[in-house]
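Fold the following and give me the result.
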Amino acid sequence: MILNTDGTKPIYVQIAEWLETEILNGNFLQDQKVYSQYQLAEIFNINPATAAKGLTLLVEDDVLYKKRGLGMFVTEAAQAIILTKRREHTLKRLVTELVSEAEQLNVGMDELLEMVRKESKQSKGE
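Next comes the predicted model:
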């Protein structure tokens, strides 16, 4: 992953989202230790405090938990929490933007849905 340092999304949020994606992809399993703030700082060439802030976001969302002196670990409910959060926030925001753009371009709902179906098939290699 390459961090977008020119965008509006803070780096610590990008770190948290990257770790969420790693959890969703099965690269970190329940009760498995994740990267430390220092490992993340080295991987992404960022300040350890920035990495720590990203980890803290995930602790606050109950995606990670701390084991004193051992590090951060994935909670049992991590995947469900991430999926719910992304459906309710990220996906909803994207759909809202898509519908708004379609309305501005006079693209009807049937045409928009067909575009989504076509894209879905292409992404699956059908």
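
alpha carbons only for contacts and neighbour counts from here, please
Fine.

Please, which helix or strand holds the residue nearest the centre of the chain?
Nearest residue to the geometric centre of the chain (Cα atoms, centre = their mean): residue 17, 3.2 Å. If you go by DSSP states H and E, residue 17 is part of helix 11-24.

let's see this one next to it:
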Amino acid sequence: MFDDRSPIYQQIADKIKDEILSGALREDEQVMSTNQYASFYRINPATAAKGFQQLVDEGVLYKKRGIGMFVSPQAREQLVGQRRERFFAEVVDAMIAEARMIGIPLDEVVARIAAAQVPSGEAGR
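Down below sits the predicted model:
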């Protein structure tokens, strides 16, 4: 599950965020404890705890003392907003800059994107 691209605690946080975005974890749903997570993935419990704490600090998870960690209400909306901003900054803005640099008119880029909106086989339905 883990790779060398980023710290394991960050990969844990990202995995839980992805589970929230995909709907696998819903608001107010309890998540695995740090010890369960550490045992399941065979990692140091302190590493798992650091990933969970990051999510608490970001407002994605909240703690119920003596019970565990839960997905915060509005966590999915918050994450969607963050990913949306990141998508535009990293993908769309970069695409626009590249198109300008190589002389592709933006209306041509927009037309290409619009054409991709219709999945193949669904045109004319």
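
Can you tell me how far the alignment partner in the second structure of the residue nearest to the centre of the first structure is from residue 110 of the second structure?
The pairwise alignment with the second structure assigns residue 17 of the first structure to residue 14, based on TM-score structural alignment. Residue 14 of the second structure sits 31 Å away from residue 110 of the second structure, going by Cα to Cα, to the nearest Å.

Equivalent analysis for residue 43 of the second structure, please.
The gap separating residue 43 of the second structure from residue 110 of the second structure is 46 Å, by Cα to Cα.

Quick check on these two: which one has the bigger neighbour count.
Counted by other Cα atoms under 10 Å, residue 43 of the second structure and residue 110 do not tie: residue 43 has more neighbours, with 14 against 11.

Am I right that that one falls within a helix?
No. Assigned with DSSP: H, G, I helix; E, B strand; the rest coil, residue 43 of the second structure falls outside any helix and is coil.

Look up the closest residue to the counterpart of it in the first structure, ignoring the ones flanking it.
Aligned counterpart of residue 43 of the second structure in the first structure: residue 46 (TM-score structural alignment). Excluding the flanking residues, the one nearest residue 46 of the first structure by Cα to Cα, 6 or more residues apart in numbering is residue 40, at 7.8 Å.

Measure how whichever strand or helix holds the one you found sits relative to helix 11-24, angle-wise.
Element membership for residue 40 of the first structure, per DSSP H and E: helix 37-44. Angle of helix 37-44 of the first structure versus helix 11-24, following axes from the mean of the first three to the mean of the last three Cα atoms, to 10 degrees, is 100 degrees.

List the buried residues of helix 37-44 of the first structure.
Judged by neighbour count (16 or more other Cα atoms under 10 Å), helix 37-44 of the first structure contains these buried residues: 37-38, 40-41, 44.

mean shift between it and the second structure?
With mean Cα distance after the TM-score superposition for the first structure, helix 37-44 of the first structure departs from the second structure by a mean of 3.2 Å once superposed.

Roughly how far does whichever residue in the second structure pairs up with residue 26 of the first structure sit from residue 2 of the second structure?
For residue 26 of the first structure, the aligned residue in the second structure is residue 23 (criterion: TM-score structural alignment). According to Cα to Cα, residue 23 of the second structure and residue 2 of the second structure sit 22 Å apart.
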